[in-house]
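>>> What would the 3D arrangement of this be:
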Amino acid sequence: MIAIRLVLQKMSPEKLFMGSVLVVNGGNYFYNLILGRLLGPAAYSEAALLITLLLVLSFLGMTFQLATAKFAILFSNDDWVAFNRLSYKYALGFGTLTGILLFAFAGSLQELFHTESSLLFKTLAVSVPLYFIMSVNRGRYQGKQDYQNLSLTYQTEMWSRLVLTLGLLWLVPKNPAFLVALGIGVSFLFGLIPSNFNLKRITPKVTLSKENKRKVISFIVLTACYELTQIIINNSDILLVKHYFDTVEAGLYASLAMIGRVVYFVAWMFVMLLLPAVVQKQKDGEPTAPILIKFISYVGILAVVIVFCCAVFPEFIIQLMFGEAYTSMAPLLWQYALATSLFAISNIFAYYFLSLDKYIPVILSGVLGISQIVMIIFFHSTLYMVVQVQIIAMVTLLVAQLLYFAHNNILNKTS
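Prediction:
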């Protein structure tokens, strides 16, 4: 214990956070793997649908988290107090509205995605407001670069979801999808640890100036648009496969997606470190491109290693992680990993420009995200075709981001 404590004390906050993220990602992967093995392909397709909805929530919540992180750096004193209250107010209002809509349309979602019951959607809906409050908390820690508390809130959410869900599945004889939804919802409560949120935080005692409020709303809208494109690109394939294919094929595809997305989930760690670093350097008048290049290099090396492993050992990886029932997806594993890797690298570019209030990458991502949906709608006769469509879309997106980065650098040097 003493040795571990000494190692932790010598680690920088950034490295501590990176280690924590790896643990959280590992825990989330273990969570998915256990569900896949316990439930089998057909039942896992419903659990995977809930996990996909959780990812959709995380992208929506990221709008509030990134906005809070950015203005935690730019604002101080009364401006920060006023913004902090405003962000909690917006998050609570938006979360409540989202939860009401999810609850109201639970029956329609049941028909759309062919689930056994609408109760799983209603259960998740009740807990949605908590997720957005949690996102503002995380943004505050991220902006202040309080990586210890930021790490802790991710750890409490992940471990509580893992333990609660597995406990419920083993002990309670109910619909597995409902139990997964219940575990996810309750984990949001634990994700509020640590937090000092109270309802007084949304009472408007101090207000932002019109100019600062305009900056806040502009950034929130811009970020929300980009997060919407993230939702489309990162989740539309699973939702469309769940709609067009039978439950067994949808479950098999969900296992493929979970393994292939490992690059994206690790890249997310660098996004958390990228935004406050870029905003701070821009505020101090220092060059920001070196940070982007460093993080792109990290993600690029990781992507090459993972795609190579998926190409050389596909059956071993799938059998190890999900079991014999899922090995039919082996030929597609490296291709899905390639598509996700391209998206992860494009994502680093997009968040970099988002930190600098550049909106062109948002438009590029939106166009390619919609194109991906349209192509899958027209070309979905096989799962192989669904994956090929995504590779085409992601290659195009990365090339577009690279061209914009080169163009932006040329403009900066000539101005």
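
>>> C-alpha from now on. contacts and neighbour counts both.
OK.

>>> Check which helices and strands the longest helix along the chain sits against.
Assignment by DSSP state H gives helix 13-74 as the longest helix of the chain. For helix 13-74, the elements it packs on are helix 77-104, helix 119-143, helix 147-171, helix 176-191, helix 210-244, helix 247-260, helix 262-283, judged by 3 or more CA pairs under 8 Å, 6 or more residues apart in numbering; DSSP states H and E.

>>> Near the residue nearest to Pro129 when sequence neighbours are not counted, how many other residues are there?
Spatial nearest neighbour of Pro129, chain neighbours left out: Gly95 (4.0 Å); criterion: CA to CA, 6 or more residues apart in numbering. Number of residues near Gly95 (other CA atoms under 10 Å) recorded here: 24.

>>> Contact partners for Gly95?
128-132 (CA atoms under 8 Å, 6 or more residues apart in numbering).

>>> By neighbours, which of the residues you listed wins?
For those, neighbours tallied by other CA under 10 Å; top is Phe132, 29 neighbours.

>>> Hmm, it is touching Gly61, no?
Yes. The criterion here is CA atoms under 8 Å, and Phe132 meets it with Gly61 at 5.4 Å.

>>> Out of the helices and strands packed on helix 13-74, which gets nearest to Ala69?
When the helices and strands packed on helix 13-74 are compared by CA to CA, helix 119-143 sits nearest Ala69, at 3.7 Å.

>>> Please give the structure of this sequence too, so both can be compared:
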Amino acid sequence: MNLFEELEWRGLVDNITSPEVKDAINNEKLTFYIGTDPTADSLHIGHYSSLLMAKRLEKHGHHPIMLVGGATGFIGDPKATGERNMLTQETLKANYDALHAQISKLWGFEMVNNLDWTKDISVIDFLRDYGKFFNVNYMINKETVKKRLDTGISYTEFSYMILQSLDFLHLYQEKNCTLQIGGQDQWGNITSGLELIRKKCGADVKCYGLTMPLITKADGTKFGKSESGTVWLDASKTSPYELYQFLFNTDDRKVIEYLKKLTFLTREQIEELEVSLQNEPHKRLAQKTLASEVVRDLHGQEGLDCALKITEALFKGKIQELTDDQKLDAIHNMEKLHCEQGKTLLETLVESGIASSRREAREWIKGNSIMVNGTKITDPDYMMTPDNHCVCVKNYSIIRRGKKNYYCLELK
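I've put the predicted structure just below:
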């Protein structure tokens, strides 16, 4: 299996601009680029597949360039749903600096900022030297633009395609960059860049484009900053434990796809996990492996060890063995319920909404189903007071019902 065949097997190829792309990836040493705009101060899990794509190609001798769009970030790539909010110069600069630091630390790729070659272009030069090569009919037939015609699209966002095409042209001329890689929603921008290069530099220029399928959840929605519950690659925004839990809870229908796209595991290793998923899905070996591989790659063995320690402490009721920071990490994404201190456990379960009735709460307690901060409680009259060890950290208490149901109580 050659490199391009492996990329196809992993589900990383949506479309290519010509059949020559396959031979170029397999047999040449290309300089290629992948771009992202600094619309946030961290990359998220939706970006991760593209970053690993760059790493896969780099391991085979290709040279990656990561472009963070300090200029295109001012404009905003058109969305199908409507105009983007324009960010301030200060916000974009802070985001750019954060992404530069993050990418440099994690992957060490060469990085460029398209603001460097666009900031001094005058309006007249932009229209004469670049805009002249773009046919409006061609531009409005691009998929994302076409979807916006009924609701309207500003000239600002409409011009994004020209700016991104200018990036490809500049990197080709200055760094002999001959391949652009992007998500499948970038097809129109990539092909426009190829057209600009050919019109400016000659029809015989050998440049290519490759798009990747967007990674989606089991319900078909994509990972992104605009979706709820964004999973960030920055440990201060999404901790290693939170990332581990997110991946560990991957739907059976998606876990093999994620293993192919988000890890460096071999085909043989992934196929073994697929057999385990089919024959013994209750062991969740595929999900455990996915979570461990990604957390280790992003946050090192120390980050993975911390995630596993918190996970084990919650599962085995050893919460008190965690540090306060680890306890706060454990409850960070739990829904916070509220109840007054000094109530009985039975009253607390009902008033917080964990149990629907006093009868149900009593059955759970008497049936050995309730743990408070890792300690099993069988007395319905157990008093929820600090003296009775009802507080886990700060004014929070962790209630566990059965094996999988966790609740965070804020006691007032």
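
>>> Quick TM-score on the pair, please.
Once superposed, the chains reach a TM-score of 0.27 (TM-score structural alignment, normalised by the length of structure 2), with 174 aligned residues with a CA RMSD of 6.4 Å.

>>> ok, back up a step: can you put the contacts of Gly95 of structure 1 in JSON lines and add distance to Arg85 of structure 1?
Output for those, formatted as JSON lines (distance: CA to CA, whole Å):
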{"residue": "Val128", "distance to Arg85 of structure 1": "19"}
{"residue": "Pro129", "distance to Arg85 of structure 1": "16"}
{"residue": "Leu130", "distance to Arg85 of structure 1": "16"}
{"residue": "Tyr131", "distance to Arg85 of structure 1": "17"}
{"residue": "Phe132", "distance to Arg85 of structure 1": "14"}
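
>>> Tell me which two of these sit farthest apart.
The widest separation within the contacts of Gly95 of structure 1 (CA to CA) is 7.0 Å, between Val128 and Phe132.

>>> re the thing from before, out of the helices and strands packed on helix 13-74 of structure 1, which gets nearest to Ser45 of structure 1?
helix 247-260 (4.1 Å).

>>> which one of the contacts of Gly95 of structure 1 is nearest Val180 of structure 1?
Proximity of those to Val180 of structure 1, judged by CA to CA, is greatest for Val128, which lies at 14.7 Å.

>>> Structure 2: strands as residue ranges?
For structure 2, the strands defined by DSSP state E occupy 15-16, 31-36, 63-68, 110-113, 179-183, 208-212, 336-339, 370-372, 375-376, 396-401, 405-411.

>>> Now distance to Ser192 of structure 2 and mean neighbour count too, for those strands, in JSON lines please.
Listed next are those as JSON lines, based on distance: least, CA to CA, whole Å; neighbours: other CA atoms under 10 Å:
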{"stretch": "strand 15-16", "distance to Ser192 of structure 2": "14", "mean neighbour count": "16"}
{"stretch": "strand 31-36", "distance to Ser192 of structure 2": "15", "mean neighbour count": "21"}
{"stretch": "strand 63-68", "distance to Ser192 of structure 2": "17", "mean neighbour count": "21"}
{"stretch": "strand 110-113", "distance to Ser192 of structure 2": "20", "mean neighbour count": "17"}
{"stretch": "strand 179-183", "distance to Ser192 of structure 2": "11", "mean neighbour count": "23"}
{"stretch": "strand 208-212", "distance to Ser192 of structure 2": "10", "mean neighbour count": "22"}
{"stretch": "strand 336-339", "distance to Ser192 of structure 2": "49", "mean neighbour count": "16"}
{"stretch": "strand 370-372", "distance to Ser192 of structure 2": "60", "mean neighbour count": "22"}
{"stretch": "strand 375-376", "distance to Ser192 of structure 2": "62", "mean neighbour count": "16"}
{"stretch": "strand 396-401", "distance to Ser192 of structure 2": "55", "mean neighbour count": "22"}
{"stretch": "strand 405-411", "distance to Ser192 of structure 2": "51", "mean neighbour count": "19"}
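
>>> Kindly reformat these as CSV containing distance to Asn189 of structure 2.
Formatted as CSV, those follow (distance: least, CA to CA, whole Å):
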stretch, distance to Asn189 of structure 2
strand 15-16, 13
strand 31-36, 11
strand 63-68, 15
strand 110-113, 18
strand 179-183, 9
strand 208-212, 10
strand 336-339, 44
strand 370-372, 55
strand 375-376, 57
strand 396-401, 49
strand 405-411, 46
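
>>> closest to Lys327 of structure 2 out of these?
That would be strand 396-401 among the strands of structure 2, by CA to CA, at 9.4 Å.

>>> Determine which of the helices and strands packed on helix 13-74 of structure 1 approaches Leu49 of structure 1 most closely.
The nearest among those, by CA to CA, is helix 210-244 at 7.2 Å.

>>> which helices and strands does the closest one pack with?
Secondary elements touching helix 210-244 of structure 1 (3+ CA pairs under 8 Å, 6+ apart): helix 13-74, helix 106-113, helix 247-260, helix 360-378.

>>> which of those is buried the deepest?
helix 247-260 (a mean of 23; mean count of other CA atoms under 10 Å).

>>> Output the contacting helices and strands for that one.
For helix 247-260 of structure 1, the packing partners by 3+ CA pairs under 8 Å, 6+ apart are helix 13-74, helix 210-244, helix 330-355.

>>> Val186 of structure 1: which of these is closest?
Of all these, it is helix 13-74 that lies closest to Val186 of structure 1, at 12.7 Å by CA to CA.

>>> ok now that closest one, how far from the chain's centre?
With CA atoms, centre = their mean, to the nearest Å as the basis, helix 13-74 of structure 1 stands 6 Å off its chain's centre.

>>> most residues in a single helix of structure 2, which one?
Max-length helix for structure 2 by DSSP H is helix 285-316.

>>> Specify the angle between that helix and strand 396-401 in degrees.
110 degrees (axes from the mean of the first three to the mean of the last three CA atoms, to 10 degrees).

>>> buried residues in helix 285-316 of structure 2?
285-296, 298-299, 303-311, 313-314 (16 or more other CA atoms under 10 Å).

>>> and the end-to-end length of stretch 63-73 of structure 2?
Across stretch 63-73 of structure 2, the terminal residues are separated by 24 Å (CA to CA, to the nearest Å).
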